[in-house]
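Asks: Just to be clear, the model below is a prediction. Sequence and coordinates:
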Amino acid sequence: MPSKRPQFSSVFALTILLLVTMALESIEAHMAMLYPPPRGGFGTKEFDWRIHEFIGYKGFKYPCGGYKKGPNTKMKAGQLIPVRFWTTELTEVDELPKKKIPEARHGGGMCEFSLSNNGGKSFHVIATYTRTCPDAMYEWPVRIPDNVPSCNDPGNCLFSWSWTANLVPQFYHNCADVTIEGSQNGALPKKTIQLNDFTGHKKGVTFEGDGHSHDRGPGPIASEVKVASLRKSL
């Protein structure tokens, strides 16, 4: 009478398949915003380990990956925000990694940081990093301009990170819910973020990068740090 238990060869094959799948998922663990804490982000009650995926992948929607409202971060006009990034290999998040970790940076690319006061219907650029962004080994300073308006409606007030990669045509987007103490007569910048590589937008778009696909890059470009951290108005 045949045994109801799986044969050893079948169990072994399934185990190998699981290990290979886990390894591939680890290798392909892209990047996500860590701070300010985004919707669905690591360390939040809403954490979804898939937050590192790109828009258009298995239901990930624009804006904000389709995630609902998350934790609120208070900000002020003129404040310098030390943006940080997360990948699945990063488990200690209280400080920057001391040793390099695997991170699928896809050669770097172009990151835009922006604000929205209408729940993501539009995002207005306050800082841009090119070629070497993103990377979990560094902080990426972003100044909230002095002349932005106050925004006190969590769910409508958003701080956004978007990334168009270098080696693959993929677009990533995370949003942090925020409230901003701003200028009485302030206005958001006119420039809006570039949208690429998902339905309804131009496909096959990549940006110049640094060529570091699965390893630490050279970090933020000094001239861009200066602009992103010192510019008082837009």
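Replies: Received it, and whenever you're ready, just let me know what you need.

Asks: Every contact and neighbour count from this point should use C-alpha atoms.
Replies: OK.

Asks: In the protein, spot the strand with the most residues.
Replies: Criterion DSSP state E: the longest strand present in the chain is strand 171-181.

Asks: Give the buried residues for that strand.
Replies: Along strand 171-181, these residues count as buried under the neighbour rule (16 or more other C-alpha atoms under 10 Å): 171, 172, 173, 174, 175, 176, 177, 178, 179, 180, 181.

Asks: Which one of those residues is nearest to residue 143?
Replies: Among the buried residues of strand 171-181, residue 180 lies closest to residue 143 (C-alpha to C-alpha), at 12.4 Å.

Asks: Was I right to think the closest one contacts residue 72?
Replies: No. If you go by C-alpha atoms under 8 Å, residue 180 and residue 72 don't touch, sitting 10.4 Å apart.

Asks: Residue 114 reaches residue 173, doesn't it?
Replies: No. Here residue 114 does not reach residue 173: they are 10.8 Å apart, not a contact under C-alpha under 8 Å.

Asks: intersection of neighbour lists for these two?
Replies: Taking C-alpha atoms under 8 Å, 6 or more residues apart in numbering as the contact rule, residue 114 and residue 173 both touch 160, 161.

Asks: sorry, back to before: now tabulate the buried residues of strand 171-181 in JSON lines and tack on distance to residue 18.
Replies: Output for the buried residues of strand 171-181, formatted as JSON lines (distance: C-alpha to C-alpha, whole Å):
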{"residue": "171", "distance to residue 18": "28"}
{"residue": "172", "distance to residue 18": "27"}
{"residue": "173", "distance to residue 18": "29"}
{"residue": "174", "distance to residue 18": "29"}
{"residue": "175", "distance to residue 18": "32"}
{"residue": "176", "distance to residue 18": "33"}
{"residue": "177", "distance to residue 18": "36"}
{"residue": "178", "distance to residue 18": "39"}
{"residue": "179", "distance to residue 18": "43"}
{"residue": "180", "distance to residue 18": "45"}
{"residue": "181", "distance to residue 18": "49"}
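
Asks: Please compare the first structure with the one that follows:
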Amino acid sequence: ITSFRNLVVLAMLALVSPLFTGCASSQALRASLADRNALIRDLQNENSAIRERLQLVTYDRDQLELTLSERAIVPEVEPLEASSPTDMGGAPFPALNDSGLSDVGVELERRGDSVVFTIPSAITFGSGSATLSSEGEAALNAVAKRLKADFDDKVLFFVEGHTDSERIRRSKFRSNRELAGARARAVHEHLVTQGHIEDQRFVVVSHGPHRPIDTNATAEGRARNRRVEIIVRNP
């Protein structure tokens, strides 16, 4: 009888043993999976940091290229009074007159030795978009008329895109710099194709959020920072 009981116990142990082994194996798999997930998170964090550093380096490079291109294109001139017409190379800039511009939301100002047309993104583009609105097209048509009527055909036009510092969430664009560049290109294309201004007179630049004219801490300030500027300079 005792021998029979021993046999029964041994048989039961043989049946239960794989269950304990299976539990141990599952625990090991779960531990291994947790390790892999932790490694993936670490790699993703490192990748994000690398992307941020790459964006900073790319921005620095773009700024250097812009500075070099501006120096190659635009000669140095003496600062002039903001209230007087700019006269460089014998081609005077006209006195400021925002007639026909303020009605379509375009701001006109003299900034040092340049004349600046500022087009707020609120009237030209939807949120996160680089597609011109009908109001934006009307504004650019008014700007194109002034560019052709008021300035010598040797004058250069710098189309510069700007955004606020808010992170892009719902947009096909990966960064504010990319969005600002797309908007500047849309403005440039309209001025060439619809405004009939020669393409070689344009320099297109994206600054993204890096040249604000107001604080990004308020909605009003961010709205002012979202803009495309057309800066007029003599060669």
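Replies: Nice, thanks for sending it over. All values derive from a computational prediction rather than experimental measurement.

Asks: now what about the TM-score between them?
Replies: Comparing the chains after superposition, counting by TM-score structural alignment, normalised by the length of the first structure, produces a TM-score of 0.27; 107 aligned residues with a C-alpha RMSD of 6.2 Å.

Asks: and which of the buried residues of strand 171-181 of the first structure is nearest residue 8 of the first structure?
Replies: residue 172 (42.1 Å).

Asks: The closest one and residue 33 of the first structure: what is the separation?
Replies: From residue 172 of the first structure across to residue 33 of the first structure, the span is 10 Å (C-alpha to C-alpha, to the nearest Å).

Asks: hey, what's in contact with both of those two?
Replies: Between them, residue 172 of the first structure and residue 33 share the contacting residues residue 161, judged by C-alpha under 8 Å, 6+ apart.

Asks: Now do the SS call for residue 230 of the second structure.
Replies: strand (DSSP: H, G, I helix; E, B strand; the rest coil).

Asks: ugh, typo on my part, it should be residue 190 of the second structure
Replies: At residue 190 of the second structure the chain is in helix, as set by three-state DSSP.

Asks: right, and it touches residue 140 too?
Replies: Yes. Assessed by C-alpha under 8 Å, residue 190 of the second structure is found in contact with residue 140 at 7.5 Å.

Asks: Can you pick out the residue with more neighbours from those two?
Replies: Neighbours around residue 190 of the second structure and residue 140, counted as other C-alpha atoms under 10 Å, are more numerous at residue 140. The numbers are 25 against 18.

Asks: Mind telling me what element the more buried one is part of?
Replies: Per DSSP states H and E: residue 140 of the second structure is located in helix 134-150.

Asks: same check, this time on residue 61 of the second structure
Replies: Judged by DSSP H and E, residue 61 of the second structure forms part of helix 2-73.

Asks: Now for residue 205 of the second structure, how many residues are close by?
Replies: Neighbours of residue 205 of the second structure (other C-alpha under 10 Å): 22.

Asks: which strands and helices sit next to the helix holding residue 140 of the second structure?
Replies: helix 121-124, helix 176-193 (3 or more C-alpha pairs under 8 Å, 6 or more residues apart in numbering; DSSP states H and E).

Asks: could you redo the last one with a cut-off of 6 Å?
Replies: helix 121-124 (3 or more C-alpha pairs under 6 Å, 6 or more residues apart in numbering; DSSP states H and E).

Asks: ok, residue 75 of the first structure - contacts?
Replies: By C-alpha atoms under 6 Å, 6 or more residues apart in numbering, residue 75 of the first structure lies in contact with residue 180.

Asks: give me the element it is part of.
Replies: Since the elements are taken from DSSP H and E, residue 75 of the first structure ends up inside strand 72-76.

Asks: could you give the angle of the helix or strand following that strand to strand 72-76?
Replies: Where DSSP H and E defines the elements, the next helix or strand beyond strand 72-76 of the first structure is strand 80-86. Angle of strand 80-86 of the first structure versus strand 72-76, following axes from the mean of the first three to the mean of the last three C-alpha atoms, to 10 degrees, is 150 degrees.

Asks: Can you give me the buried ones in strand 80-86 of the first structure?
Replies: Buried, per 16+ other C-alpha under 10 Å, within strand 80-86 of the first structure: 80, 81, 83, 84, 85, 86.
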